[in-house]
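**Q** Compute the structure for the input listed below.
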Amino acid sequence: MTNPAQPAAAGKREWIGLAVLALPALLASLELTVTNLALPAIAKDLSASGTQLLWIVDVYAFLLAGSLITMGAWGDRIGRRRLLLIGAVAYGLASVLAAYAPDAGSLIVARALMGVAGSTLMPSTLSLATSMFSDPRQRAVAIGVIVASVSGGTAIGPLVGGWLLERFWWGSAFLLAVPFMALLLIAGPPLLPERRDAAAGRLDVASALLSLGAVLPVVYGLKQIAADGLEVTSAVAVVTGLTLAAAFVRRQRTLADPLVDLRLFAGRTFSAAAATLALGIFVLWGSNYAIAQYLQLVHGLSPLEAGLWTAPSAVGVIVGSILAPRIARRIRPSIVIAAGLTVSAVGYLVLTRTQGTAGLAVLVSGAVVVSAGLGPMMALATDLVVGSAPPRRAGAAAAIASVAPQFGGAFGIAVLGSVITAVYRGQISSADVPEAAQDNLNAATAVAVSLPDRLASGLLGTARAAFVQGFHLSAAISAVLMAGVALLVVILLREDIRR
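**A** Take a look at the predicted model:
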């Protein structure tokens, strides 16, 4: 006899539907990786300036991060499947516009549209997966599959992007999204259930604008700090964003039906899991940013070669996120998360042992250990965030689970990138090198091209050594941070539900 209190187990249709939901998750990271590879060809064909190239990448991330909360709340109101399908159509059309953009300005506009459309995909994917798998164990596995799909896009992105760009023009990088979205539109309606919050009121436009106004300046300011250090413009941007964020919070407290239910954060499991997710991605994105530079500027690899060497670390996330839910059936999720964070701390200690242009295996091995440890955190913390929220607020909870990594990642690149830059400048300031090379390793590499071989070799040796010192310090900071977060997870989540 079935226990009425026991959640119903998902059947064949739900698991096939999960495969459909994996499509937008895979595309999310695949598209970004391929776009980065396409930038040199875009610069050549469209005569794009360096600033325009940055905007082609950044405007997508800005609008994506800024729209996530609004789209998650909108999905609660109009239906999460409907929002997913609307987003698929919009994303496909925007991708076509990007592929055939006649100039850099048009491409930037198309990428902005892609960012807004892309913000519908991940919250809908997570909230639908949560509603389709009501059994906690199955839900944890489903969330693990979604996280693994995101990592899978990172792993295969360099391979797919390199193959496309060697055979076709740069627009093929954007057309890649069209078959994904077409398949989602065909398979989504019969396989995915419709879920909405019947009690939700109208979407508060002022809150939506405040959320966008809060996120965009902060993300922009953090990116500028990572690139150029702390300046007046970046500081004003961050302060403006934080001010609007405070106004957003105050407004949510006065609304009967807020865009973000702040009561969700009153639950210790929800708030602790969201914070863990943000801090984990803080170190992951920060280290990935640094490792990409290390591979290209210290080891001298091409972007494609560097991408191929980062693929093993993406596999580490996939393995960790898939195995974690199975392990969590026997061991409390908080223990699994803490153990994974401890493993990642060990990986960061390995990264402190890299030796300049030698020891590529040490760099890659450390990155794999880091990723394998953070995979369980990404899967289980995401599951705790969306699983601890009431079903009717699944879209809003999924949006928070999507926004937390975006903020954590932006902070990670800014803070850890700034640590590396500060150490670099401190180390190289006492060396006899051209002033133009003292800003960062990219600048030193550019200066070295115009120097005689002997002078270029000496400059690059000094600059690379300074960068490696900063890299080691950032890795040590990450190791300490992950060890501390692991301890806090055990304390704060000690009463979480055993899966």
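**Q** alpha carbons only for contacts and neighbour counts from here, please
**A** Will do.
**Q** from the middle of its chain, how far away would stretch 12-26 be?
**A** Averaging C-alpha positions (C-alpha atoms, centre = their mean, to the nearest Å) puts stretch 12-26 20 Å from its chain's average.
**Q** Run through who's touching it.
**A** Residues from elsewhere that reach stretch 12-26, judged by C-alpha atoms under 8 Å, 6 or more residues apart in numbering: 121-122, 125, 129, 132-133, 142, 145-147, 149-153, 180-181, 184, 187-188, 191-192.
**Q** Any buried residues in it, and which?
**A** For stretch 12-26, the neighbour count (16 or more other C-alpha atoms under 10 Å) marks 14, 15, 17, 18, 20, 21, 22, 23, 24, 25, 26 as buried.
**Q** tell me the SS of the fourth one?
**A** The three-state label for residue 18, taken from DSSP: H, G, I helix; E, B strand; the rest coil, comes out as helix.
**Q** One more, so I can put them side by side:
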Amino acid sequence: MSDTTQEAPPRAGRREWLGLAALALPTLLVAFDIGVLFLALPHLSADLGASGTEQLWITDIYGFMLAGFMITMGTLGDRIGRRKLLLIGASAFAAASVLAAFSTSPLMLIIARALLGIAAATLSPSTLALISNMFRNPKQMGTAISLWAFCNFGGAALGPVIGGVLLQHFWWGSVFLISIPVMVLLLIFGPILLPEYRDREANRLDLLSVVLSLAAILPIIYGIKQLAAGGDDSSPAGAIVAIVVGVVVGVVFTLRQLRLSNPLLDLRLFRNTRFSSSLLAMLLASGTLAGLGLPTSQFIQSVLGLDPEQAGLWQAPTGVGIAIGVLVTPVLTRRIQSRTAILGGLVLCFVGLILLTTVTSDSSAALVSLSVALVALGIAPMFVLGTSLIVGAAPPEKAGSAASMSETSNLLGSTLGLALLGSICGAVYQSGMSSSPVPEARQTLAEAVAAAADLPAAQARSLLASAHSAFTDGLNTVAVVGIVVIALVVVLAWMTLGQKKEEAPESEGPASEAPGAVADGAGTSAP
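**A** The predicted structure is shown next:
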């Protein structure tokens, strides 16, 4: 095969498109589980007696483990087979969902959410890597990635909507059980529709690199979250130590990857400016959108007083915005440059975030919903085109590694955004409520609402007015931080994404034939 046969790849057939539908199932669920707890949090916190810190860990640990294990699982999939890893992950995800649904304590739920995150990490890199193998035609791959992106964003947006409906009729554990029938469908149809791909020449997984990657990522995330939240201890020493330890371990991890002939993380890909800039831009953009999810959900439910089902429906426009942005992006890029589409979308992000800074405790749910929908619509081109740039910048034999990095960047950004912006909102709330005569109301809005229920009517109204005002100030602050972050993304897109396509880093073998990669059965066209 010639290295210049880029225009002659085989077109995908009916089986590949049906396989894409099967891959949509885990993609939806992985994203769904990031946002599904937004509306369930007040209910499970009251039932399990979770403290403010435990609530943060219940929410954050899933994304932390998902991001931490993503690259490891992507490399593991190259070795044992991407379809095999996908099906193992589906089984583990279903089992962990049952454990989460029937948790009897905050610690049990935190552990269950951690296991869900690890299981999800086996699913995520397999989906995008399989898509890159199944759809070799560039136009078809662009369409497939656009639909995959729709599932990724749509799952996160549908989490609160479906969660609200379930919470209106069932107990909080039902938001976890919904994943079981979906995973059963994947286990049935996955072996039929999805071909197997693995790297026959891949070396053994470097376990030390796995440990080092986790020992670098998790302390840094923990330290940043603690610094942003403040916590009961006024000294930031513990958080700073955690960050320093994570950075030092990260340096050790980097040095080891540079020495290994078959590293866990191929750092040579970062020599490509478009690749590295796209990763950073996606991390920042996805962090902004995810960080808005929890405070806006709590505002609609706890400040405006809507029930879970109503609150979930008011968040539906976020999904509509994502759907429009993701599906329209491939059409736009036939007429305008990718960078122009990305920058145009980011302008919409600015408009949405500016609207969010004007929200008061008396504002309507429609204003909040419109603001977040505009941000979601504007970020969609960055996500779709950024993913294509990342996968396209890597040589074919590194597509799995590039897919893992792409999803790691997005999910790590989402998790950090959820933790940091959520913690900033909480810190502003705590500052505003520091002089409250009701100690129980000083930590979280949920605790203020619970405390107000036991007070005389006049005192309850006064307490809730103060709590609502403090939380709204936190939401406004989150929007301002989001504006700053999106401004950085604009600078990145303007300076780097308009450059000419760079050559992918050279690899051990011919890039066009992906040496060592084998497809069980008949490859992308297997019957």
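**Q** Got a TM-score for the two of them?
**A** Here the TM-score for the pair of chains, by TM-score structural alignment, normalised by the length of the first structure, is 0.89; 496 aligned residues with a C-alpha RMSD of 3.1 Å.
**Q** ok, the aligned partner of residue 337 of the first structure in the second structure - contacts?
**A** Structural alignment (TM-score structural alignment) places residue 337 of the first structure against residue 342 in the second structure. Applying C-alpha under 8 Å, 6+ apart, we find residue 342 of the second structure in contact with 378, 379, 381, 382, 385, 493.
**Q** and if we set it to 6 Å?
**A** Applying C-alpha atoms under 6 Å, 6 or more residues apart in numbering, one finds that residue 342 of the second structure lies in contact with 381, 382.
**Q** for the first structure, which helix is longest?
**A** Secondary structure of the first structure read by DSSP state H shows that its longest helix is helix 453-492.
**Q** what packs against that one?
**A** In terms of contacts (3 or more C-alpha pairs under 6 Å, 6 or more residues apart in numbering; DSSP states H and E), helix 453-492 of the first structure is packed against helix 333-351, helix 394-428.
**Q** Measure the mean distance from the shortest one to the second structure post-superposition.
**A** Translated: helix 333-351 of the first structure. In the superposition against the second structure, helix 333-351 of the first structure averages 1.3 Å from its aligned positions (mean C-alpha distance after the TM-score superposition for the first structure).
**Q** mean shift between the next helix or strand along the chain from that helix and the second structure?
**A** For helix 333-351 of the first structure, the following helix or strand on the C-terminal side (DSSP states H and E) is helix 360-387. When the second structure is overlaid, helix 360-387 of the first structure sits 1.4 Å from its aligned residues on average, using mean C-alpha distance after the TM-score superposition for the first structure.
**Q** which bit of the second structure covers helix 360-387 of the first structure?
**A** Counting by TM-score structural alignment, helix 360-387 of the first structure falls onto residues 365-392 of the second structure.
**Q** Any idea how far that stretch is from the middle of the chain?
**A** For stretch 365-392 of the second structure - counting by C-alpha atoms, centre = their mean - the centre lies 13 Å from the chain centre.
**Q** So for that stretch, what gets flagged as buried?
**A** By neighbour count on 16+ other C-alpha under 10 Å, the buried set for stretch 365-392 of the second structure is 365, 368-392.
**Q** out of the helices and strands packed on helix 453-492 of the first structure, nearest to residue 227 of the first structure?
**A** Nearest to residue 227 of the first structure, of all these, is helix 394-428, at 7.8 Å by C-alpha to C-alpha.
**Q** list the helices and strands the closest one packs on?
**A** Packing partners of helix 394-428 of the first structure (3+ C-alpha pairs under 6 Å, 6+ apart): helix 50-78, helix 121-132, helix 205-228, helix 268-293, helix 360-387, helix 453-492.
**Q** Minimum distance to residue 403 of the first structure: which of these has it?
**A** Nearest to residue 403 of the first structure, of all these, is helix 50-78, at 6.4 Å by C-alpha to C-alpha.
**Q** could you check the angle helix 394-428 makes with the closest one?
**A** Interaxial angle, helix 50-78 of the first structure versus helix 394-428 (axes from the mean of the first three to the mean of the last three C-alpha atoms, to 10 degrees): 160 degrees.
**Q** ok, and for the following helix or strand past helix 50-78 of the first structure, which residues are buried?
**A** For helix 50-78 of the first structure, the following helix or strand on the C-terminal side (DSSP H and E) is helix 80-99. For helix 80-99 of the first structure, burial by neighbour count (16+ other C-alpha under 10 Å) applies to 80-85, 87-99.
**Q** Helix 80-99 of the first structure against the second structure, how far on average?
**A** Superposing on the second structure places helix 80-99 of the first structure at an average distance of 2.4 Å from its equivalents, by mean C-alpha distance after the TM-score superposition for the first structure.
**Q** tell me what that helix is packed against?
**A** Helices and strands touching helix 80-99 of the first structure, by 3+ C-alpha pairs under 6 Å, 6+ apart, are helix 104-118, helix 121-132.
**Q** Please compute how far that helix lies from its chain's middle.
**A** Distance, centroid of helix 80-99 of the first structure to centroid of chain: 20 Å (C-alpha atoms, centre = their mean).
**Q** who's in contact with the most centrally placed residue in the second structure?
**A** The second structure has residue 411 as the residue nearest its centroid, 3.3 Å off, counting by C-alpha atoms, centre = their mean. The contact partners of residue 411 of the second structure, taken as C-alpha under 6 Å, 6+ apart, are residue 67.
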